[in-house]
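Engineer: Next one to model:
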Amino acid sequence: MFKYFCASYFSLIVNLMAQYASHCLFYNFTMELYISILIGTLVGFFSKFVLDTKYIFKSKIKVISNEGFLYCWFSIFITAVYFVFELSFGYVFDSIEMRLIGAFIGLNVGYLVKYKVDEKYVFKK
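Structural biologist: The predicted structure follows:
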């Protein structure tokens, strides 16, 4: 489980860095919030998938497979949890820093749940 959380924190940091970089690049755009969240989510999802399949669960699942479908489906659910935290913090506190803190909390909650779900349903032994 320790390796999983190390990989999760790596993906979390990659996600937040991508979001912050996107925020800086698209600061004057009306859709900056959604662009930066989308970019962070895609970068974080990709890094998490690679780390989970190769290093955590040592699986050879492909994205186009039953396991890949379940992995993606559970990731979408967890993404919804993290969006709620991030957007809530962003709207309540109206700052990029607090929005990223909300994302940090949401991703932590989501990754904890996702580990249990992946272990039980996706990467069953």
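
Engineer: contacts, neighbours, all on C-alpha from now
Structural biologist: Will do.

Engineer: Can you give me every residue that contacts Val109?
Structural biologist: By CA atoms under 8 Å, 6 or more residues apart in numbering, the residues touching Val109 are Tyr82.

Engineer: buried sites along the helix or strand hosting it?
Structural biologist: Using DSSP states H and E, Val109 falls within helix 96-117. For helix 96-117, a neighbour-count test (16 or more other CA atoms under 10 Å) marks 96, 98-108, 110-111, 114-115, 117 as buried.

Engineer: Equivalent analysis for stretch 15-29, please.
Structural biologist: Asn15, Leu16, Met17, Ala18, Gln19, Tyr20, Ser22, His23.

Engineer: From Asn66, how far out is the first one?
Structural biologist: Between Asn15 and Asn66 the distance, using CA to CA, to the nearest Å, works out to 26 Å.

Engineer: and what of the fifth one?
Structural biologist: Gln19 sits 30 Å away from Asn66, going by CA to CA.

Engineer: the longest helix in this structure is where?
Structural biologist: The residue-count maximum for a helix in the chain (DSSP state H) belongs to helix 66-93.

Engineer: Let's see this one next, to set against the first:
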Amino acid sequence: MRIALLYALFAVAATAVNIASQALWLRFAPRPLDTVAASIMAGTLAGLAVKYALDKRYIFCFKPENAAHDSRLFMLYSLMGILTTLVFWGAEWLFEILFRDDFMRYLGGVMGLGIGYAAKYHLDKKFVFVQQPA
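Structural biologist: Okay, the predicted model is just below:
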């Protein structure tokens, strides 16, 4: 239960970092980088980096061998995030198509996020934060 609570708390923290980074980007980025698309990318990267660092240390208690190993882990962690984001988007879009109602679309999104985060945890545990045999 402790892991699930921490994992959810870290997801909220990463989301807050994402949104704050987007707002800061739009306020301070020089032209022509002051676009919504660029801010979304900046926010996504910032949130992803925070979530990775927190998950690595507090959820999986994982210590990479070196900076190159840490970089490979981050790329694999990001790939797992892409896969599970598709689950989230798919659920939200499916509920939009089926119900044509904002509340139901958001409900689908929340359900998709829950399923996506649960899947991401298991994918990260199995494929990302794996101790190599000595």
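
Engineer: hmm, back to that, where in structure 2 does the helix holding Val109 of structure 1 fall?
Structural biologist: With TM-score structural alignment applied, helix 96-117 of structure 1 matches the range 102-123 in structure 2.

Engineer: Mean per-residue distance, the matching stretch versus structure 1.
Structural biologist: Aligned to structure 1 and superposed, stretch 102-123 of structure 2 gives a mean residue distance of 1.6 Å (mean CA distance after the TM-score superposition for structure 1).

Engineer: ok, back up a step: which helices and strands does the longest helix of structure 1 pack with?
Structural biologist: helix 96-117 (3 or more CA pairs under 8 Å, 6 or more residues apart in numbering; DSSP states H and E).

Engineer: Tell me what angle the helix it packs on forms with helix 66-93.
Structural biologist: 150 degrees (axes from the mean of the first three to the mean of the last three CA atoms, to 10 degrees).

Engineer: can you give me how far helix 96-117 of structure 1 is from the chain middle?
Structural biologist: In terms of CA atoms, centre = their mean, to the nearest Å, the centre of helix 96-117 of structure 1 is set 7 Å apart from its chain centre.

Engineer: For the spatially closest residue to Lys62 of structure 1 that is not a sequence neighbour, the count of nearby residues, please.
Structural biologist: Nearest residue to Lys62 of structure 1, sequence neighbours excluded (CA to CA, 6 or more residues apart in numbering): Gly68, at 5.7 Å. If you count neighbours by other CA atoms under 10 Å, Gly68 of structure 1 ends up with 18.

Engineer: Map Gly68 of structure 1 onto structure 2.
Structural biologist: Checking TM-score structural alignment: Gly68 of structure 1 goes with Phe74.

Engineer: how close does that match sit to Leu26 of structure 2?
Structural biologist: 26 Å.

Engineer: neighbours around Val87 of structure 2, how many?
Structural biologist: 21.

Engineer: Next one: the nearest residue to Ser78 of structure 2 once chain neighbours are set aside from Ala38 of structure 2, what distance?
Structural biologist: Setting aside the residues directly before and after it, Ser78 of structure 2 is nearest to Leu48 in space (CA to CA, 6+ apart), at 7.5 Å. Leu48 of structure 2 sits 15 Å away from Ala38 of structure 2, going by CA to CA.
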